[in-house]
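> the following block contains a protein sequence and its predicted model.
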Amino acid sequence: MPDDKYSAALKLIDEAHAQDPKKIEVNGKEQPYELHYSQKMSSYLEKRSPNAPDTLRLAIRAQHFRRWEIPRDSYPMTKIGYHAWRTYLKKRQADMASHICLDCGYSEDDAKRVAHLIRKEDLKKDEDTQTLEDVACLVFLDDQFEEFEQQHDEDKIVKILQKTWGKMSGRGHELALEIPMSERCKSLVGKALAGG
């Protein structure tokens, strides 16, 4: 059973997500996008690692913490600009989430661990960081891929899918292949896995 500090931290994270001005419709109800996204992240974590520690659960939930406050177009619309934006976001989100952990009674080590995970440090070496990456990739494939693939040409989509697949673990791949997709999306995934 989650303890009080976990529940308190989760509540603060979700209250921030609920302020996202971008809304989407989920099962006929309007919901702030980042609240929806973070709940999807937690739901995939349950499938990927049901016994995950609090630090990973909180990092997963806060992975996009207050992301809407720094829009993509606040950085140059180039590849370098995109990477600079992502790097800044990871650091900012990690710092804010670690402060929430401290305020809710977590130790400095636990708060640092949450920040470490949100920054995705030691990917491929740190099992929890790998789990977070798997979960982020699964949510992309389940929740964003269909809309994303309509905005880009096929070659670009196949390359992005190959890159996404390369970031994931074997367990991540298994879960990805269980995601219900349109025939078009399935065929793009098939192409990517067959080498383009």
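Nice, thanks for sending it over.
> from here on, contacts and neighbour counts on C-alpha atoms
OK.
> for the residue most central in space within the chain, what are its contacts?
Nearest to the centroid of the C-alpha atoms of the chain, with distances taken as CA atoms, centre = their mean, sits Ala136, at 3.5 Å. Each residue near Ala136 by CA atoms under 8 Å, 6 or more residues apart in numbering is listed here: Met41.
> sticking with it, tell me its helix or strand.
Here Ala136 sits within helix 127-139, counting by DSSP states H and E.
> would you mark the buried spots in that helix?
For helix 127-139, burial by neighbour count (16 or more other CA atoms under 10 Å) applies to Asp128, Thr129, Gln130, Thr131, Leu132, Glu133, Asp134, Val135, Ala136, Cys137, Leu138, Val139.
> now these in CSV, with distance to Tyr88?
What follows is those, written out as CSV (distance: CA to CA, whole Å):
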residue, distance to Tyr88
Asp128, 21
Thr129, 18
Gln130, 20
Thr131, 22
Leu132, 18
Glu133, 18
Asp134, 21
Val135, 21
Ala136, 18
Cys137, 20
Leu138, 23
Val139, 22
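> out of those, who's nearest Pro2?
Asp128 (18.6 Å; CA to CA).
> burial check on Ala18, number of neighbours?
18 (other CA atoms under 10 Å).
> the longest helix in this structure is where?
What stands out as the longest helix in the chain, according to DSSP state H, is helix 79-103.
> which strands or helices does that helix pack on?
helix 4-17, helix 108-118 (3 or more CA pairs under 8 Å, 6 or more residues apart in numbering; DSSP states H and E).
> comparison target below:
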Amino acid sequence: MAFSFKNLYLGKTIDMSEKLQQAFERFDAYNKNDPNRFTWKGQDYPQEYFLALKLHEWVRKLDPQASQQLLLASRSQHIGRWESPRKNYPMDRSGYLLWRKELAQHHATTAGKILRELGYDETTMLATQQIILKRKIKVEADVQTMENALCLVFLQFQYADFFPKHEDKIVDILRKSLLKMDAHGHQFALQLPYSEAGLAHIQAALALLAAKGQ
């Protein structure tokens, strides 16, 4: 089915500077190179391109007055993710943690290079990278908004396919994800449509958080 990349992004009425729009276009062009595909409502997209647009939409919804650096980070949070596959690291916890750390740095470095090429100042570039690296979660508002948005993208677009494959540990996975969110993020999470089983897992995870005073 034919589609227009422009039609996928819903935020057409946002008043944004020309430079910000140029950054979005550069990030999008990079992510359209993702060889991995994501199918949504019968249409096929480069995975990280699709997810970046949806992350951006969630950030705008969570924070209508989002800062420039938060908007930039939302469109480049996982830029070039396919370039550092998990299989290139040891398949144990230490390998996983190293992969996550180096992957985040890859995203920040790639986004920073594009911002420099567009003439962004060092302060804006570094602030954007700090959000991408998720430094000071629960302290910095922009980082917390990003974490909320990341979890909401997962819940809206990936959770339904994910949880049936991980029934034995899905409640704990959700608990850890929901713990990173705040009350504002939880409100949106509970408004999403889920299957009966999917909702039950989320409610169980929230109950665990409440029981542990988290």
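Perfect, thanks for sending it. The shown structure was predicted, so the numbers you read here are calculated from the model rather than taken from an experiment.
> TM between them?
Aligned and superposed, the two chains score 0.96 in TM-score terms (TM-score structural alignment, normalised by the length of structure 1); 195 aligned residues with a CA RMSD of 1.2 Å.
> now do the same for the residue nearest to the centre of structure 1: its match in structure 2.
When structure 2 is aligned by TM-score structural alignment, Ala136 of structure 1 is paired with Leu150.
> same check, this time on Gln151 of structure 1
Using TM-score structural alignment, Gln151 of structure 1 pairs with Lys165 in structure 2.
> assumed its match was part of a strand.
No - counting by DSSP: H, G, I helix; E, B strand; the rest coil, Lys165 of structure 2 is not part of a strand but helix.
> so what's it up against?
Applying CA under 8 Å, 6+ apart, no residues qualify as near Lys165 of structure 2.
> do the same with Leu98 of structure 2
Contacts of Leu98 of structure 2 (CA under 8 Å, 6+ apart): Tyr89.
> out of the buried residues of helix 127-139 of structure 1, which comes closest to Lys156 of structure 1?
Cys137 (16.7 Å).
> quick check: closest non-adjacent residue to that closest one.
Thr164 (6.4 Å; CA to CA, 6 or more residues apart in numbering).
> host element of the aligned partner of the one you found in structure 2?
In structure 2, Thr164 of structure 1 lines up with Ser177, judged by TM-score structural alignment. Following DSSP H and E, one finds Ser177 of structure 2 within helix 170-180.
> tell me which residues in that helix are buried?
Within helix 170-180 of structure 2, the residues that qualify as buried are Ile170, Val171, Ile173, Leu174, Arg175, Ser177, Leu178, Lys180, counting by 16+ other CA under 10 Å.
> ok, now stretch 177-196 of structure 1?
Cys185, Leu188, Val189, Lys191, Ala192.
> against structure 2, where does the helix or strand hosting Glu30 of structure 1 fall?
Using DSSP H and E, the element containing Glu30 of structure 1 is strand 29-32. Aligning strand 29-32 of structure 1 against structure 2 (TM-score structural alignment) gives residues 43-46.
> for Trp85 of structure 1, see how far away Lys79 of structure 1 is.
10 Å (CA to CA, to the nearest Å).
> Asp153 of structure 1 now?
Asp153 of structure 1 is 23 Å from Trp85 of structure 1, by CA to CA.
> quick one: which of the two has more around it?
More crowded of Asp153 of structure 1 and Trp85, by other CA under 10 Å: Trp85, with 19 against 9.
> map the more buried one onto structure 2.
Aligned by TM-score structural alignment, Trp85 of structure 1 pairs with Trp99 of structure 2.
> swap in Leu123 of structure 1?
In structure 2, Leu123 of structure 1 lands on Ile137 (TM-score structural alignment).
> assign that match to helix, strand or coil.
coil.
> my guess is it contacts Met146. True?
No - counting by CA atoms under 8 Å, Met146 is not a contact partner of Ile137 of structure 2; they are 9.1 Å apart.
> so how far is Ala111 of structure 2 from whatever residue of structure 2 lines up with Cys104 of structure 1?
Matched by TM-score structural alignment, Cys104 of structure 1 corresponds to Leu118 in structure 2. As defined by CA to CA, Leu118 of structure 2 lies at a distance of 11 Å from Ala111 of structure 2.
> Phe163 of structure 2 now?
Applying CA to CA to Phe163 of structure 2 and Ala111 of structure 2 gives a distance of 31 Å.
> more crowded one of those two?
More crowded of Phe163 of structure 2 and Ala111, by other CA under 10 Å: Ala111, with 27 against 18.
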